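Novice: all I have is the shape, not the residue letters:
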């Protein structure tokens, strides 16, 4: 469960496109060892919010404070079809300044795709590309993890492996934020919010299989 000071503090974040408000003052604290979900309809501003939190997009107002190493897994994977899985890992190893790929290989095994290390990305299924996308966000052992529709394209076994991985990250003290248009297995979350009309609203976790937005 959550403890200590927030590792991600969001205060009054606002964003508009062509004069249309998308985020109207989003505020949230994310703590170490906390697994939080945000759901919202398509177009509600979920991806916009995550891009602002990751530092990829400037907000029109408000503040975002990050106090630890960040990992971000966008909905659209930034992968090159001509390169293999392992080549992607080595590119990111250099970018992160990692001494080894041990953690990356461990994550590949956890997601049941260790056998694809030599495969070029263009030959992978959408679900396997998403696994690689997730590994690239996790291989430097971030303390804050932002996930945008992280399990799209996963089969049922991989979906369960994802939640096992999310739980293990939480147990290691990582703060995990999962954003999706639907929330399944909400009992796995410590908190659930709906992004509606540009603001976050805390939702009751009933333990149901699906929470409609």
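Specialist: Done, it's in. None of the values given here were measured: they were computed from a predicted structure.

Novice: going forward, measure contacts between C-alpha atoms and count neighbours the same way
Specialist: Noted.

Novice: give me the number of residues near residue 24?
Specialist: Using other C-alpha atoms under 10 Å, residue 24 has 19 neighbouring residues.

Novice: secondary structure class for it?
Specialist: Under DSSP: H, G, I helix; E, B strand; the rest coil, the three-state class of residue 24 is strand.

Novice: my read: it touches residue 14, true?
Specialist: Yes: applying C-alpha atoms under 8 Å as the test, residue 24 and residue 14 come out as touching, 4.9 Å apart.

Novice: want to compare, so here's the second one:
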């Protein structure tokens, strides 16, 4: 078991957003959570990632977590290269290991030519590639993806699924949260979040 949620509830200004949400993820699985905007998806992801806490309930995680939020958390005045260096320090990744991982990610998602480009000069799709790459940088055992392919072109979309397949084969538990899941056959399980209730 990589992730287990028990009776997670969250309210804002006494308005319930999540109501007794419980589920768990196993190694080497791909799980989807689908729901309309405002259904509580991003709040749930932030609780799992540890960004915020629920009002009650329990989250248990085993292993390293990678989190790709819906809105890229990037610094506009520094480069792609400097982002990798910055986050590698947070992840305690040695320089020689970092170089290998960066090469793989730049090559797979095809944005090597932007390596020394400032974020302010990048398109939304390329920013999302970097956003995803940062979540993958430390080879997590649990990967949380909130609307991960927003802004991707078709080629990058396919490369995303190829990479996800390889992560599963390595034993990573992948959680994809979206308002729309079209590749249903790729998932081991799909939940629906509606009015704060997970089904």
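Specialist: Sure, I can see it. Not measured: the values here are computed from a predicted model.

Novice: report the TM-score for the pair.
Specialist: With the length set by TM-score structural alignment, normalised by the length of structure 2, the two chains reach a TM-score of 0.97; 196 aligned residues with a C-alpha RMSD of 0.7 Å.

Novice: map residue 177 of structure 2 onto structure 1.
Specialist: In structure 1, residue 177 of structure 2 lines up with residue 179, judged by TM-score structural alignment.

Novice: cool, residue 76 of structure 2 as well?
Specialist: Matched by TM-score structural alignment, residue 76 of structure 2 corresponds to residue 81 in structure 1.

Novice: test my guess that its match contacts residue 120.
Specialist: Yes: using C-alpha under 8 Å, residue 81 of structure 1 is in contact with residue 120, at 6.4 Å.

Novice: okay, those two: which has more neighbours?
Specialist: Remark: of residue 81 of structure 1 and residue 120, residue 120 carries more neighbours, 17 against 14, as counted by other C-alpha under 10 Å.

Novice: and the closest residue to that one other than its chain neighbours, what does it touch?
Specialist: Computed as C-alpha to C-alpha, 6 or more residues apart in numbering, the closest residue to residue 120 of structure 1 that is not its neighbour in sequence is residue 84, at 3.8 Å. Taking C-alpha atoms under 8 Å, 6 or more residues apart in numbering, we find residue 84 of structure 1 in contact with 117-121.

Novice: repeat the analysis, applying 6 Å as the threshold.
Specialist: Taking C-alpha atoms under 6 Å, 6 or more residues apart in numbering, we find residue 84 of structure 1 in contact with 118-121.

Novice: distance to residue 201 of structure 1 and secondary structure for the residues you listed - can I get that in TSV?
Specialist: Shown next, in TSV, are the contacts of residue 84 of structure 1 (distance: C-alpha to C-alpha, whole Å; DSSP: H, G, I helix; E, B strand; the rest coil):
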residue	distance to residue 201 of structure 1	secondary structure
118	44	coil
119	43	coil
120	42	strand
121	38	helix
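
Novice: ok, so of the residues you listed, who is nearest residue 184 of structure 1?
Specialist: residue 121 (28.4 Å; C-alpha to C-alpha).

Novice: mind checking how far the closest one is from residue 66 of structure 1?
Specialist: Counting by C-alpha to C-alpha, to the nearest Å, the gap from residue 121 of structure 1 to residue 66 of structure 1 is 32 Å.
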